[in-house]
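[1] got a predicted model here, sequence first, then my questions.
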Amino acid sequence: MTAANDSIDYSPKGRRRGGKSGGGLFAVLAWAVALSCVLPMLAVALAAAFGGTETISHLASTVLPGYSLTTLALVTLVALGTFAIGTGAAWLVTMTRFPGVRFLEVALVLPLAFPAYVLAYAYTHILDHPGIVQSALREVTGWGPRDYWFPEIRSTAGAAAMLVLVLYPYVYLLARAAFLQQSSGAFLAARALGKNAWAAFWMVSLPMARPAIASGVLLAVMETIADFGTVSYFGVQTFATGIYTSWFSLGDRGGAAQLALCLLGFALTLAVVERSTRGRAKYHHAGKHHNQMPPAELGGIKSAVAVFFCAVPVILGFLLPVAVLFLMSFDSEQNLFSRRYIDFTTNSITLAAAAAVLTVAAAVCLGFYQRLRPGRVSSVAAYLARLGYAVPGGVIAVGLIVPFAAFDNALDAWMREMFGIRTGLLVTGSIWLLVAAYGVRFMAAALGAYEGGQATMHANMDAAARSLGQGPLGMLRRVHLPILTPSLLTALLIVFVDVMKELPATLIMRPFNFDTLAVQAHRLAADERLEGAAVPSLVIMAVGLLPVILICRQVGRQR
């Protein structure tokens, strides 16, 4: 009888009746958020279309081939590097045992705290011609500048190395989770058929983890094409630097929009590839029981190789940069407690906090709308909102400035004609337009964190709330939000830290005389004042450690 009563009380009719008191509101809010996330992409496409063929013809005959080849080379190097380090380290800490494995499986996540451009400042101080290593080399050997060859850090390969060191944790985390979920049956069957451990890994374990690894690599690639700080500082000409140069140095808005459209097409192609890869490539254990792979004990030279392979990314990607930046800060003549730095910090925290709150609130509207009305319509809205993560910050900046600048100019012209009042730029160059750009860029991260928590809530909880007379608003306020508080806090923290590190959108869209820690670090590094850049860089890194610590705690409990 209880089951029968439940089926009557929680019928689709009941859900429709509850939707009248607030479901429509969430539909409007969710689609407003989704369309706002698509607006920059549409604006970039329209601005590029009206930019004229002269601009794109000139770009195609001058810089476009170079931008394309450099971007492609950078993406290829980062994809290979993150795949090798992330997958190899994940396999070793999951499937083997060697000295220090418990520490290393957590420490391998630490480089996520660094933006790649901060790592670039540290390694330039170490490896550039006037840096520590080459200066010591010349002093010991007596060589002159032309008497020896040394790898150039300010190069495409150098930029790729910086990006690999901070982005491989994406692959590591997803690959490690996939390896932990694999059963030992298929691997042991391959060993029983005469395959050695390496062949069994390559033919069985790696293909089974391919969807997770591919997702991690594609995330790293999307972050690579969005990077501006590293490639700009190293003088590597990519689409990201080309957009900024066209917009500010050349004043060519049409050219910037057309370059942004090229980059947008590349990014969206990667997003489609990632989604199709994740959707089609699925591997399941065919047996009745899921027996986790027993870790293999390593000894001798194998143990030393495993320690070396896992320790080097941690040393190069976290420990060494922290030490170098800390030592550089002593000679920086930058006072973190001066009025200027207090303003930089306040501006950074203000932008990050506002963006985090508004982005998570929008994500709640989208996620709850999917919960209320599951189906194709709500899924499309969520998918459109997620597209912003695949779009670089510079593209979003161009896509928002173009339409709102046109709106401001049209409004100003109308107000002068009708009332003789000059309104100026009301929206363009405002903090809130910059916050909107952050929201578009990081909506996917907030929505993912919220949906992850929402998935743990059984549908019967919604039905019970409706049976007690709660509409959608009451159910969200009294049931969902209290239960999902940890997920909401995680989403807030992720967006907060991502905004603190975001550089291209901030550089293009920030109000006049409104600088952040990231902008200050970029400015000092561009002036070759690396010691000065170390101070804001350390603050950005320290803030970035907050979500990494949460991830490390989760990694430590996953065994």
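    Done, it's in. All values derive from a computational prediction rather than experimental measurement.
[2] from here on, just use CA atoms for contacts and neighbour counts.
    OK.
[3] the host helix or strand of residue 70: what's the following helix or strand?
    Following DSSP states H and E, one finds residue 70 within helix 64-95. Downstream of helix 64-95, the next assigned helix or strand under DSSP H and E is strand 96-97.
[4] in terms of secondary structure, what does the helix or strand following that next one contact?
    Going down the chain from strand 96-97, the next helix or strand is helix 101-107, by DSSP H and E. Contacts defined by 3 or more C-alpha pairs under 8 Å, 6 or more residues apart in numbering; DSSP states H and E place helix 101-107 against helix 64-95, helix 300-314, helix 530-557.
[5] can you redo the ones you listed as TSV with distance to residue 333 and mean neighbour count?
    Below are these laid out as TSV (distance: least, C-alpha to C-alpha, whole Å; neighbours: other C-alpha atoms under 10 Å):
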stretch	distance to residue 333	mean neighbour count
helix 64-95	35	20
helix 300-314	29	16
helix 530-557	7	19
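[6] can I get those helices in TSV with distance to residue 166?
    Rendered in TSV, the data for the helices and strands packed on helix 101-107 read as follows (distance: least, C-alpha to C-alpha, whole Å):
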stretch	distance to residue 166
helix 64-95	9
helix 300-314	9
helix 530-557	12
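[7] structure two is appended below for comparative analysis:
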Amino acid sequence: MHIIGLLAVLIALPILGILCAWLGLDAAGVDSLRQQMQTVLPGYLVTSGWLALMVTLGVALVGGAAAVAISLFEFRGKRFFSWALLLPMAMPAYVCAYAYTDFLQYAGIVQGTLRGWFPGFRFDVRGLPGAIFLFVFTLYPYAYLLARNALSERGTHLMEAARMLGTPLRERIVRVALPLARPALMAGAALALMETLADYGVSAYFGLTTFTTGIYKAWMVLDDRIAAAQYASALLLFVAVLLWLERREQQRMRFSSVRGHRGDDGGAEARLPVLGGGRAVLAWLVCGLPVLLGFVLPVLILLQLWWGELGRTAQTGFEGGSASLFSFSRYAGWVWNSFRFGGMAALVAIVLALSLCFAQRAGGMSRVSGWLLRGVARLASMGYAIPGSVIAVGILLPVAWLQAMWPAAGLGVLLTATSLGVIYAYLVRFTAVAVQSVEAGYTRIPASVDEAARTLGSSRGAIAWRLHVPLLWRSLATAALMVFVDVVKELPATLLLRPFDTDTLAVIAHNLARDERLGEAALPALSIVAVGLVPVLVVMRALDTRKN
């Protein structure tokens, strides 16, 4: 149990390191903070605030409208849209940014056509409005999925009851469906907001002054570790508030979805209104535009960029000039690095998750040690909601302190620009994903199974390895898959901590796009999308299985 507690402390250490940065604040630090408040902090607050507000509203609007259309109405194409609306979950926002930057460039066909119709027209997607657009149409599935589940469980039945009482359709949606879906929409919007605050790729590529880009600039450009820690702690505080709000809405959502007896289980016998004519067209627009703008169009743009790059490469040769970046060996190296980091992080994450969940399930600890383990485990579970740049600073800052105190220990060599440091950052951020999956699996294993095994003389290790692992293999496989995909898409932590000359698909796509080599960035970007489709397909299959 002491070893498991130590592992939990190590997972939570970067978060504690960020908070401890304020303990050593001296007069120089106070003066630096005052200067930041007069110069860069107002810009970070304004940009991040507007981004957070508009993305929250947009995600709730787009996701809520799609959920209402799918859950409460029947129309042609509904089955297709019900799963197609999840496809943008596979599209990282920074990949979408690369696609739309090329598609909407000033010399492109879109703006050229619009200038022909409207002389003087000009639109630059690389700004705050463009970032809001990208985040809304890549993150709305969070709100859509949760609101759809809430409305499917109780919405159809209550809508049918309101119809029988003579309530018009518009009143049924406004007074019944939307209040019922509000906790789910708020929870989904909070998740989307945390992803927005954690983003680095879009903000850096568009040149936005957000807290995430400020952390990276303070650490890597200005070499001001204290300022980076202060920005990170402010962002950490905001994320903690969001987590509290999200958990509160999740509890309200669970309360609102309590089912009654089988005849009152969410409207299984209720008849859904059938849409036709103009209303059906409106439903297609509500469901089709998010899929088109958040997935189909960016994929087509990236495929066109890739095809054009292949044509240029065929003319110059794979080993000539800039086309050498497109050689198979280099691409295979990026894929290998991404899959190597993802595989190692996934393997260690499921071992940690199984150990933590088993320790909490097994009991046998003193009240103090049990309370401590649960507290540290809860702190560690915040990792998924914390931006990768914050975690990277939380790792590098304590390492710098310890290296200054004990130079002979070599901690900086172990965790700075090494695979070990990258894997550690991934575990801090994504172990929470594995823990949630394993905890869900443990709820399906009765405690009597453990008691019977202990009665037969089985040790704790035998119970975990020979009994729990076979019963939890689906949960463990799901946890490994989710961690693997998240690692492949992770950008800021990899940028800050990766070994030298070790690029992943996310890093190389970001670097090439930053250098305006979008054609070369298309292949690694498409590869990230292909990997991201795997968990989306798993979710689709789970929804179909539950529906059947």
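    Right, received. Where do you want to start? Here the structure is a predicted model, which means the values were calculated and not measured.
[8] hang on, the earlier thing: average gap between the helix holding residue 70 of the first structure and the second structure?
    Superposed on the second structure, helix 64-95 of the first structure shows a mean distance to its aligned partners of 1.0 Å (mean C-alpha distance after the TM-score superposition for the first structure).
[9] what range in the second structure matches that helix?
    Alignment of helix 64-95 of the first structure against the second structure: residues 41-72, by TM-score structural alignment.
[10] do the same with stretch 233-245 of the first structure
    So stretch 233-245 of the first structure sits over residues 205-217 in the second structure, by TM-score structural alignment.
[11] so what's residue 394 of the second structure closest to, chain neighbours aside?
    Sequence neighbours aside, residue 14 is the residue nearest to residue 394 of the second structure in space, at 4.0 Å (criterion: C-alpha to C-alpha, 6 or more residues apart in numbering).
[12] what's the counterpart of that neighbour in the first structure?
    Match for residue 14 of the second structure (TM-score structural alignment): residue 40.
[13] doesn't residue 122 of the second structure fall inside a strand?
    No. Residue 122 of the second structure is assigned coil when assessed by DSSP: H, G, I helix; E, B strand; the rest coil, not a strand.
[14] just to check, it is in contact with residue 107?
    No. Using C-alpha atoms under 8 Å, residue 122 of the second structure is not in contact with residue 107, being 10.3 Å away.
[15] out of these two, which sits in the busier spot?
    Using other C-alpha atoms under 10 Å, the more surrounded residue of residue 122 of the second structure and residue 107 is residue 122, with 14 against 11.
[16] quick revisit: ok, which of the helices and strands packed on helix 101-107 of the first structure comes nearest residue 154 of the first structure?
    Nearest of these to residue 154 of the first structure, taken as C-alpha to C-alpha: helix 64-95 at 13.1 Å.
[17] roughly how far out does that closest one sit from the chain middle?
    Helix 64-95 of the first structure has its average C-alpha position 15 Å from the chain's average C-alpha position, going by C-alpha atoms, centre = their mean, to the nearest Å.
[18] whichever residue in the second structure pairs up with residue 547 of the first structure: what's it in contact with?
    Aligning on TM-score structural alignment places residue 547 of the first structure opposite residue 535 in the second structure. The contact partners of residue 535 of the second structure, by C-alpha atoms under 8 Å, 6 or more residues apart in numbering, come to 481, 482, 485.
[19] can you show me the strands along the stretch 151-300 of the second structure?
    For the stretch 151-300 of the second structure, applying DSSP state E, counting those that start in this stretch gives no strands.
[20] cool, the stretch 351-500 of the first structure as well?
    Counting by DSSP E, counting those that start in this stretch, the stretch 351-500 of the first structure has no strands to list.
[21] what about the host helix or strand of residue 340 of the second structure, how far off from the first structure?
    Element membership of residue 340 of the second structure, judged by DSSP H and E, is helix 328-362. In the superposition against the first structure, helix 328-362 of the second structure averages 1.4 Å from its aligned positions (mean C-alpha distance after the TM-score superposition for the first structure).
[22] please look at residue 484 of the first structure and residue 456 and confirm they touch.
    No. Applying C-alpha under 8 Å as the test, residue 484 of the first structure and residue 456 come out as separate, 9.3 Å apart.
[23] ok, these two, which is more surrounded?
    Per other C-alpha under 10 Å, whichever of residue 484 of the first structure and residue 456 has more neighbours is residue 484, with 20 against 10.
[24] ok, residue 515 of the second structure to residue 305 of the second structure distance?
    According to C-alpha to C-alpha, to the nearest Å, residue 515 of the second structure stands 15 Å off from residue 305 of the second structure.
[25] higher neighbour count, the two?
    residue 305 (21 against 11).
[26] residue 34 of the first structure is in contact with residue 377, isn't it?
    No. Assessed by C-alpha under 8 Å, residue 34 of the first structure is found out of contact with residue 377, at 11.4 Å.
[27] more neighbours: which of those two?
    residue 34 (26 against 13).
[28] which helix or strand contains the more buried one?
    Residue 34 of the first structure is part of helix 23-49, with elements assigned from DSSP H and E.
[29] let me see the contact set for the aligned partner of residue 55 of the first structure in the second structure.
    Under the alignment (TM-score structural alignment), residue 55 of the first structure maps onto residue 32 of the second structure. Residue 32 of the second structure makes contacts with residue 227, as judged by C-alpha under 8 Å, 6+ apart.
[30] can you report how many residues lie near the closest residue to residue 71 of the second structure other than its chain neighbours?
    Spatially, and ignoring its direct neighbours in sequence, residue 71 of the second structure is nearest to residue 152 (5.5 Å; C-alpha to C-alpha, 6+ apart). Counted with other C-alpha under 10 Å, residues neighbouring residue 152 of the second structure total 22.
[31] before I go, just wanted to say thanks for your time.
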